[in-house]
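In: sequence first, then the predicted structure, then my questions.
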Amino acid sequence: MGNTPEQAATGRVWLVTGANSGFGQAIAEAALAAGDTVVAAARRPETLEALAAAHPGRLVPVRLDVTDPARISAVVADTLGRYGRIDVLVNNAGRGLIGAVEEYTDRELRDLMELHFFGPAALTRAVLPHMRAQGSGAVVQMSSMGGRFSFPGVGAYSATKFALEGLSEALAQEVAGFGIKVLIVEPGAFRTGFAGGGALAQSTPIAAYEPVVGPVRSGLPDSDGKQPGDPAKAAAAILAALDAERTPLRLALGNDAVDAILGNLDGARRETEAWEAVGRGTDFPAGE
């Protein structure tokens, strides 16, 4: 099917999940502006009708719930059947969950991991054989500064992003020899609608955690529409990173993300050095 595409694509072919809002929409629009073709995946593709009408033949809305493995296979096969290739996969679909670790239910944890880890992993595995065959491609994993460190109230979200980043770090080394790039994007607070509407769920509170989790419960929704980050500038930065001769493995976006990640790295080094002697003292003596 991929050897006999129905139509020639303009520019690169992108497959973007969660393309109807936030970073997904900004990336789709940036790719279109660059002259590329976008297969825009969303659970409600009808929300992409206006964008598709503005770019006939170059933006194709498709229905996709990334927690549905059968649908993942179908969308990848349909895209290959239509265009013969997929040049860039952007795993962007996601949502938030606020709560203390003790508050989360198994269902909440498993559902979030399905959305942020197992879905992107399945999509990545689905496109890799074709990228390897064509000797090129890129996988963009939309993580978060919360994929590098965590703080009270966002343990579940960070856990899913930590898992995705660990998988992607290994993946990048595995596929580099095939001409495939892997880019992990770690945004801070951007005006994407993530903190408002239905994109941010909350666990059932336990009163004892109110002093430490309460400020996050109120602060994140209250920040909606006031975040410093510009999604269009983030999308431009992602395209620039992909086009660079040496694409970074991780790309922190936003002053808040850059500052917080650098601070976290500095703190981690200080702690490791403080306990270095203890850590080095746990081997058998040399020669034994």
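Out: That came in fine, so what should we check first? On a predicted model such as this, the values are computed, not experimentally measured, just so you know.
In: from now on I want contacts and neighbour counts done on CA atoms only, so please keep to that.
Out: OK.
In: can you show me the strands along the stretch 1-150 of the chain?
Out: Taking DSSP state E, counting those that start in this stretch to define them, one finds strands in the stretch 1-150 of the chain at 13-17, 37-42, 59-63, 88-91, 96-98, 137-142.
In: stretch 84-99: which residues count as buried?
Out: 84-94, 96-99 (16 or more other C-alpha atoms under 10 Å).
In: F194: how many residues sit nearby?
Out: By other C-alpha atoms under 10 Å, 22 other residues sit near F194.
In: assign it to helix, strand or coil.
Out: coil (DSSP: H, G, I helix; E, B strand; the rest coil).
In: pretty sure it contacts G24?
Out: No. F194 is not in contact with G24 according to C-alpha atoms under 8 Å; the separation is 11.5 Å.
In: quick one on the thing from earlier: export the strands of the stretch 1-150 of the chain to JSON lines and tack on distance to A240?
Out: What follows is the strands of the stretch 1-150 of the chain, written out as JSON lines (distance: least, C-alpha to C-alpha, whole Å):
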{"stretch": "strand 13-17", "distance to A240": "15"}
{"stretch": "strand 37-42", "distance to A240": "17"}
{"stretch": "strand 59-63", "distance to A240": "21"}
{"stretch": "strand 88-91", "distance to A240": "13"}
{"stretch": "strand 96-98", "distance to A240": "27"}
{"stretch": "strand 137-142", "distance to A240": "13"}
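In: putting a second one here so we can go through both:
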Amino acid sequence: MRKTWFITGAGRGIGADIARAALAHGDNVVATGRSLAQLQERFADADPARLLPLALDVAIEAQALPAVEAAVERFGRIDVLVNNAAYGQMGNLEEVPMAAVARQFDVNVYGVMHMLQAVLPVMRRQRAGHVINISSVGGLLGFSGASVYCATKYAIEGLSASLATELQPFGIHVTAVEPGFFRTEFLDASSVRYGAKTIDDYAAQGTVEDAYSPYRGKQLGDPVKLAALVVRLAGMETPPQQLLAGSDAVAMTQAALAARRAGLDEWRVLSESTDHAA
């Protein structure tokens, strides 16, 4: 059966690659992004019968439902929601103004929730659907100079895990995809944001921008292969609730899990000491 995809942040990067992969698979795609002109240019060669480009800023709650209604009016249903729209707010926490923190959460967290609240009624009526939240290995591990960004991705991990249990009775799957470092625009000046100031105590170790900039264009992950992986996930009868993407993500998570297990064993007696007496 031909699926209908609703993809946020489809104007470039991973979102655009996922949209192209879904179209190549023969599916319908609702490609959304803040710039309609960018979407139209990006997908100028796509079959207009299977593509609906829509301007959508996920941070603005009022835009979510009209976009979903337009998608359903055009294609009749939504089978796969890909919550991809996000960006990276980098910087040590003390260097990031609270207004910038709020903007990061508006897009990376509340934007996902806006889309879920608009799309889930459609999927519940269908008694079928698949929500794919593009998280990050930063939602499992902390990275120096990325505390705000990681906080948003930790939120997506908790949201996805809980949502999976809420939606299971309705035949709706939830998968959190956790990429490592992929060669996208994430670290480009057009996407990444750094703190508004530099504090000398932190800068003595080098600035956050100095730490991350050398990785730009050298990331290990291939976004086209990630897009193909997402299409494959959407075709599974029993998809995983979490899936790491990239050998770097696997290696870092494996080390973190081993450390967590060691800590669990080391502090078990102290952890269990808080129970009521038998």
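Out: Received it, and whenever you're ready, just let me know what you need. Treat the numbers as computed from the prediction; the structure is a model and nothing was measured.
In: of all the strands of the stretch 1-150 of structure 1, which lies closest to L220 of structure 1?
Out: Set against L220 of structure 1 and scored by C-alpha to C-alpha, these come closest in strand 96-98, at 9.0 Å.
In: what span of structure 2 is the closest one aligned with?
Out: Mapped onto structure 2 using TM-score structural alignment, strand 96-98 of structure 1 covers residues 88-90.
In: got it, and stretch 221-229 of structure 1?
Out: Going by TM-score structural alignment: stretch 221-229 of structure 1 matches residues 213-221.
In: and stretch 150-159 of structure 1, by the same measure?
Out: Taking TM-score structural alignment, stretch 150-159 of structure 1 hits residues 142-151 over in structure 2.
In: for the matching stretch, buried residues please.
Out: 145-151.
In: tell me how many other residues surround the aligned residue in structure 2 for V75 of structure 1.
Out: Aligned by TM-score structural alignment, V75 of structure 1 pairs with A67 of structure 2. Neighbour count of A67 of structure 2, defined by other C-alpha under 10 Å: 21.
In: and A44 of structure 2, what's its match in structure 1?
Out: Match for A44 of structure 2 (TM-score structural alignment): A53.
In: please apply the same query to R183 of structure 2.
Out: Using TM-score structural alignment, R183 of structure 2 lines up with R191 in structure 1.
In: next: R127 of structure 2.
Out: In structure 1, R127 of structure 2 lines up with G135, judged by TM-score structural alignment.
In: ok, that match to V90 of structure 1 distance?
Out: Separation of G135 of structure 1 from V90 of structure 1 (C-alpha to C-alpha, to the nearest Å): 18 Å.
In: in three-state terms, label T204 of structure 1 for me.
Out: Strictly by three-state DSSP, T204 of structure 1 counts as coil.
In: relative to G146 of structure 1, how far out is it?
Out: Taking C-alpha to C-alpha, one finds T204 of structure 1 at 21 Å from G146 of structure 1.
In: over to V175 of structure 1?
Out: 25 Å.
In: so how many other residues sit close to the nearest residue to P228 of structure 1 once chain neighbours are set aside?
Out: Nearest in space to P228 of structure 1, with sequence neighbours left out and distances taken as C-alpha to C-alpha, 6 or more residues apart in numbering, is F190 at 6.0 Å. By other C-alpha under 10 Å, the residues close to F190 of structure 1 number 23.
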